[in-house]
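1. Fold the following for me, if possible:
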Amino acid sequence: MELNGIKEKMDALVQELNQHTYNYYVLAMPTIADYEFDKKLEELALLEQQYPEFADPNSPTQKVGGDITKNFITVKHKWPMLSLGNTYNEQDLRDFDERVRKAIGDNFEYVCELKFDGLSMSLTYQNGKLFRAVTRGDGSQGDDVTANIKTIQTIPHQLRGKDIPQEFEIRGEVFMHRAAFERLNREREEIGEIPYANPRNFASGTVKMQDSKEVKKRPLDCFLYAFYSDQNLFHSHWQSLNAVKEWGFKVCEHTKLVNNINEALEFIAYWETARFKLSYDIDGIVIKVNSYAQQHELGFTAKSPRWAISYKYKAAEVETVLEKVTYQVGRTGAVTPVANLKPVVLAGTTVKRATLHNADEIKRLDLHEHDTVYVEKGGEIIPKIIKVNLEKRVSDQAINYITNCPECNTLLIRREGEAAYYCPNEDGCPPQIIGKVQHFIGRKAMDIQGLGDETIETFYRKNLINNIGDLYDLHLKYEELVKLERFGQKSIDNMLKGIEASKTMPFEKLLFGLGIRYVGETVAKKLAYAFINIDNLAKASFDELIAVDEIGQRIAESIQDYFSKAEHLALIDKLRKEGLQLETQVQVISYDSDALKEKSFVISGVFEKHSREELKSLIESNGGKILSGISAKLSYLVAGDNMGPSKLEKATKLNIPIISEDELIALIDNA
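-> You can find the predicted model right below:
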């Protein structure tokens, strides 16, 4: 290859790998398998070694992790969070062991740890209390996510035990258990959001959310595995792990102390299959020299420690035949392609189907009919096709994404900036109608007792219901109901009682139950509180909608689109006539005092002692007024952690007093 060609190849690899790094660390939406990424990184590193004159200073070989998001305060790490060298084969491990022996002799031990597939986190404790939590970021500095990390139940706020240093740092991995991931992803799909690919992405996305109350609803976990201090408290890594357990930290019970590389290889071999029995994902094993003195003697390279290495498992992968591609239509109209496969055993389970995500994925794979494909089940809960075996291709017929809905034949649409195609016939497409009614009766919505998903589907197929409103006419069809198979008089009576009882459910539950795209349970509560009744919400302007906390452009447009349709307004009228709650029951505030009379407040950020709703109630019960935005008329901005920078800037510019929650309390007490 000519020198120009080599430089072009190196530049292309840098550009591609930097994009993949950004997708992984910042967007938390990876577009390439770890193994493939590592191989490309190795190729680039080799070329840079051979042709240093063409090396790019922005090369990913010079970076440890990802970039810094702009949503959080940036904090410099006291001790850099370096990455570990990766390997996929035994010989590299033996070479590592040989290098260690040459440097420190034969008298040493290794600690073997599971390599968790999560988000690296550094926790600082002062006087036994959690002081700060910071993400890895680019290795030298990361994002302060303390408020969010405090919501994780397994991370102690206050340590117990003795001999706890005044200040130290402990590092670990934040992750999500697979069962929690599956449940939360189902809820995400319910409001029309694209599901996360795997638990690691969900954990990363959760840690970087702005509202810690929302973070608390997503059960995260954390294993700690590295202790840092200016004091020499421990002689070895193993000793430190046992000590921090006594202080209240969660350390993985599968960590093992071994005497040599052969025992480490046995540990690796065991977990290659045993990992699938864990409730969380691991993607490899980390091996560390145990003695701190020997670690110090071995030292570091520019990127990683010489006393540790990680062995990464290849994702479980098998070859099988694609039999056909089918399409599923969800409640929100999103059409998802599914690969139906010749059954094959993968990671201990029989796989018959694999996700294809969207039209772009089918195009990327260049799928043809009856292709032989490689299927992977690594961090993915649902198996996915990773590539086609072109040598075994038997058909010239490429698979083209459908243009019409497979259920109602309506022409599909694709909204700008979204990956999925949608069926716009939301009030005439059977799976969308059934899904909307099933959502309406659900526990988090109207919680109608005596009704289930199968019953709703049966009623639709029998033409007994065609929308949410028809549920409230079922009592008029009693004679038809008793003729249905498996429906006894008692079960029908219980069902009708449940439907009648749902008329007392609060407005926020009904609003969530309507199934407006992007309006989840939390958003429904905020809208119900902000607009009081459905009529105010229906006529709200775009600006009025986005003035509500956490309501952005996408949600506002979806709400306006919903209420612009005559059939939806007719449904609201039907529910009104049936006596359902279309208005928030506003509590009459009895003022505790008039300490804040004629004063106005904006609340922004996350608070340690009170929720935002509690602060709002406190202000109003003492005669104060809550405003939605910063203006010259504002009396005070009550500021918490992770407050929006635009609000802070505007308040400063207008010379508006900025106070803490403690100062707000003092304002009331002093008055």
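
2. Going by C-alpha atoms from here, please, whenever you check contacts or count neighbours.
-> OK.

3. residues in contact with the residue nearest to Y401 when sequence neighbours are not counted?
-> Distance criterion Cα to Cα, 6 or more residues apart in numbering; nearest residue to Y401, sequence neighbours excluded, is A359 at 5.8 Å. By Cα atoms under 8 Å, 6 or more residues apart in numbering, the contact set of A359 is P337, Y401, A419, A420, Y421.

4. What is the nearest of those residues to L667?
-> A419 (50.4 Å; Cα to Cα).

5. quick check, nearest of the contacts of A359 to K76?
-> Looking across the contacts of A359 and measuring by Cα to Cα, the closest to K76 is A419, at 36.3 Å.

6. Here is a second sequence; please produce its structure as well for comparison:
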Amino acid sequence: MSKPDISTLSEDEARAELERLAKALAEANAAYHQKDAPEISDAEYDALKLRNEAIEAAFPHLKRADSPSDQVGATPSDGFAKVTHAVRMLSLGNAFDEEDVEAFKTSIRKYLGLGPDASLAFTAEPKIDGLSLSLRYEQGVLVQAATRGDGAVGENVTANARTIDDIPQELSGAPEVLEVRGEVYMSHADFQALNDRQAQAGGKTFANPRNAAAGSLRQLDASITRGRPLRFFAYGWGELSEDLAQTQYDAIARLADLGFQTNPLTRLCSSADDMIAHYRQIEAQRATLGYDIDGVVYKVNDLALQGRLGFRSTTPRWAIAHKFPAELAWTRLEKIEIQVGRTGALSPVARLTPVTVGGVVVSNATLHNEDYIAGRDAKGNEIRGGKDIREGDWVQVYRAGDVIPKVADVDLSKRPEGAAPYVFPTLCPECQSEAIREEGDAVRRCTGGLICPAQAVEKLKHFVSRQAFDIEGLGAKQVEQFYSDGWIAEPADIFLLKDRYGQGLQQLKNREGWGEKSANNLFQAIEDKRTIPLGRVIFALGIRHVGEAASNLLARNYGSWDAFESAVTEAAGREGPAWDSLLNIDGVGEVMATALVTAFAQESERASIDRLVAQLTIEDAAQPDTEGSPVAGKTVVFTGTLEKMTRAEAKARAEALGAKVSGSVSAKTDLLVAGPGAGSKAKKAAELGIETLDEDGWLELIGAA
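-> Coordinates of the predicted model:
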């Protein structure tokens, strides 16, 4: 690269050029390091850097405080290494009022089979609004730090975590293996000071402390993280070589003894009333804590009970986040727009005069559906006193759980003269196909299917989402670009991108925002995802009512794509053995089953699925380690009242041993476990000659008596 010619620059021109270069390089760094979406090529970046250095050499007295030349270290070009969590890092379910908290407590007692008089304690602690982090210590030494990522796989940020003062580098008296989980955050004072420094230097400012903490921790250059005032609260753990304690409260105290910062507002509660009282106390202190919290987390205190309760697909059963009431603001609703989703749902969105709600600038809010706009619920009952929502209205906006902006109320005294009631469209705004609302459905849907560009694009976005194919470098923005240019119209096209365009690399690297390196990386990322687990493929198809948990459930039950595809195809008539077998999967209802068979029975959609599968190697679903299991591969049905464990526990135990749990008895049933009160299922099992055990017999069989 040739040396920049700056010989003709005057001092004023040099000063202005340094300002321009600092801004351009700061934007490039943010796009590359924080957003993982480079906006200029490596060569263009290098040219800007060289020009900046040349001007500084010629005019040293003009060097800026935020000079790009002062950045320390070389940034890795391939991003963070991935870390597979030994114990998944899950999110939390939410509670928004006292009734939700009571329901949470009741569900715990029901699952565990505890009576109303049995003691059940909980911890209550502030829910820090930051970034989750897992710290792994071996022999008392910090060896790895990882973000949560998708729960199963996170990013290796060990070098960055070592710069945080609250994180000990070595521990004394810790278990041989200890994974400490907690939250990285930034105090209000430090956040304001950081934004002031960024603004003075002409750099990026952050919308809130949480964004600042996340952006700081995820810097590829650890020296940048070192300059950011990050803090850390420990609140839990992952893999352990030995138990920290027998209770949540004592385990947190143990972490504090080991040298971790734990939240001083953590309390032990013996009842729901105690939990709510502490919630109110924390809520009253919220504005004066000096850091952001968005609720209170309740956890079952007894760790043995936590183990029995276990996990759902994305959340633990033994914990919940009680979120603070939504924060409110009034603003003008400028326009109502309709967005079309991947299932054809027409979703109304309020375009607002921007307003700050809970520290975030809000310019859009959901309006749910046409009933909500009209001032009624799905059953026709009045909401908001029957007040409808119209364009031009003065509306009250809130962020439910401090996350999703919604319109709560309308000030009729400020309604403009001549404001007309909103008429919900009966034609899709994207493809003009009829938009129908089926009986019992709150949503109106476009009937255009794949001819509707909005549905096609949203299906593609879903296909590449994190829980689906998660193709590095191919996100929503790139999907929209490629679809608009006619490069992709359906998922299979993604895997034909390079070959279909012959010189795909040449075409892509010449596009705005792409270079040879990023193009090569994309094509390699696509190739890497040709081999993919069955559960991800089912979820990626974007079939209505079939979410991530259901997709994994189907994958476990059928095992392979061939078995799954064959079964769903055979069930198309919604009768016969294949249909019955599908419905017999515990967790699959008629609505989900109908959506599945309908998708595979539609000629165009089935052809699209077949074209996709032809490009893939689909891995069979991972099966549990069932060596020595007496029920591996058997179909088990539970009926009646179980007295030594709840039905949910029994099902989870059976599945862990490799059994399939069905909700009904059929000729394919291998074993019926019948408790007191067993009725028609026990009678049918007897007629079919199916082996039947009582609860004690079941426990003896599986070795848990």
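
7. Make TSV from the contacts of A359 of structure 1 and add secondary structure and neighbour count to it.
-> Output for these, formatted as TSV (DSSP: H, G, I helix; E, B strand; the rest coil; neighbours: other Cα atoms under 10 Å):
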residue	secondary structure	neighbour count
P337	strand	22
Y401	coil	16
A419	coil	15
A420	coil	21
Y421	strand	23
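
8. Reformat those residues as TSV; add distance to L527 of structure 1.
-> As requested, the contacts of A359 of structure 1 are exported to TSV (distance: Cα to Cα, whole Å):
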residue	distance to L527 of structure 1
P337	34
Y401	37
A419	27
A420	27
Y421	28
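
9. I526 of structure 2 maps to what in structure 1?
-> Using TM-score structural alignment, the equivalent of I526 of structure 2 in structure 1 is I499.

10. Please report how far the closest residue to D470 of structure 2 other than its chain neighbours lies from G440 of structure 2.
-> Spatial nearest neighbour of D470 of structure 2, excluding adjacent residues (Cα to Cα, 6+ apart): V464 at 5.0 Å. V464 of structure 2 sits 31 Å away from G440 of structure 2, going by Cα to Cα, to the nearest Å.

11. got it, and C269 of structure 2?
-> 42 Å.

12. neighbour count winner among those two?
-> Taking neighbours as other Cα atoms under 10 Å, C269 of structure 2 and G440 compare with C269 leading, 21 against 8.

13. What separation is there between that one and R390 of structure 2?
-> Taking Cα to Cα, one finds C269 of structure 2 at 46 Å from R390 of structure 2.

14. you'd agree A538 of structure 1 is up against E557?
-> No - taking contacts as Cα atoms under 8 Å, A538 of structure 1 lies outside contact range of E557: 11.8 Å.

15. does the residue most central in space within structure 1 sit in a helix or strand, and which one?
-> Residue closest to the average C-alpha location in structure 1 (Cα atoms, centre = their mean): F202, at 2.3 Å. Per DSSP states H and E: F202 of structure 1 is located in helix 199-207.

16. quick one, helices of the stretch 501-650 of structure 1?
-> 507-513, 521-531, 534-538, 542-546, 553-563, 566-577, 612-621, 645-653 (DSSP state H, counting those that start in this stretch).

17. Of those, which stretch is the most buried?
-> Highest mean neighbour count among the helices of the stretch 501-650 of structure 1 (mean count of other Cα atoms under 10 Å): helix 507-513, with a mean of 25.

18. which residues make contact with it from outside it?
-> 439-442, 444-446, 519-521, 524-525, 527-528, 533, 581-584.

19. If any of those residues are buried, put those into a PyMOL selection.
-> Of those, the buried ones go into a single PyMOL selection, burial set by 16 or more other Cα atoms under 10 Å:
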select buried, resi 439+440+441+442+445+446+519+520+521+524+525+527+528+533+581+582+583+584
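
20. Can you check which part of structure 1 the biggest helix by length in structure 2 sits on?
-> Counting residues, the longest helix found in structure 2 (DSSP state H) is helix 11-29. Across structure 1, nothing matches helix 11-29 of structure 2 (TM-score structural alignment).

21. now that helix, how far from the centre of its chain.
-> Its chain's average C-alpha position is 38 Å from that of helix 11-29 of structure 2, according to Cα atoms, centre = their mean, to the nearest Å.

22. next one: stretch 449-456 of structure 1
-> For stretch 449-456 of structure 1, the distance to the chain centre is 30 Å (Cα atoms, centre = their mean).

23. what about that stretch, how long is it end to end?
-> 13 Å.

24. contacts for that stretch?
-> I434, V437, Q438, I441, S491, I492, N494, M495, L496, G498, I499.

25. List buried residues within these.
-> If we count by 16+ other Cα under 10 Å, the contacts of stretch 449-456 of structure 1 have these buried: I434, V437, Q438, I441, I492, M495, L496, G498, I499.

26. So which of the contacts of stretch 449-456 of structure 1 belong to helices?
-> Those of the contacts of stretch 449-456 of structure 1 lying in helices (DSSP H): I434, V437, Q438, I441, S491, I492, N494, M495, L496, G498, I499.

27. quick one: secondary structure of T353 of structure 2?
-> Three-state assignment for T353 of structure 2 (DSSP: H, G, I helix; E, B strand; the rest coil): strand.

28. Please report how far it lies from W394 of structure 2.
-> Distance from T353 of structure 2 to W394 of structure 2, by Cα to Cα: 10 Å.
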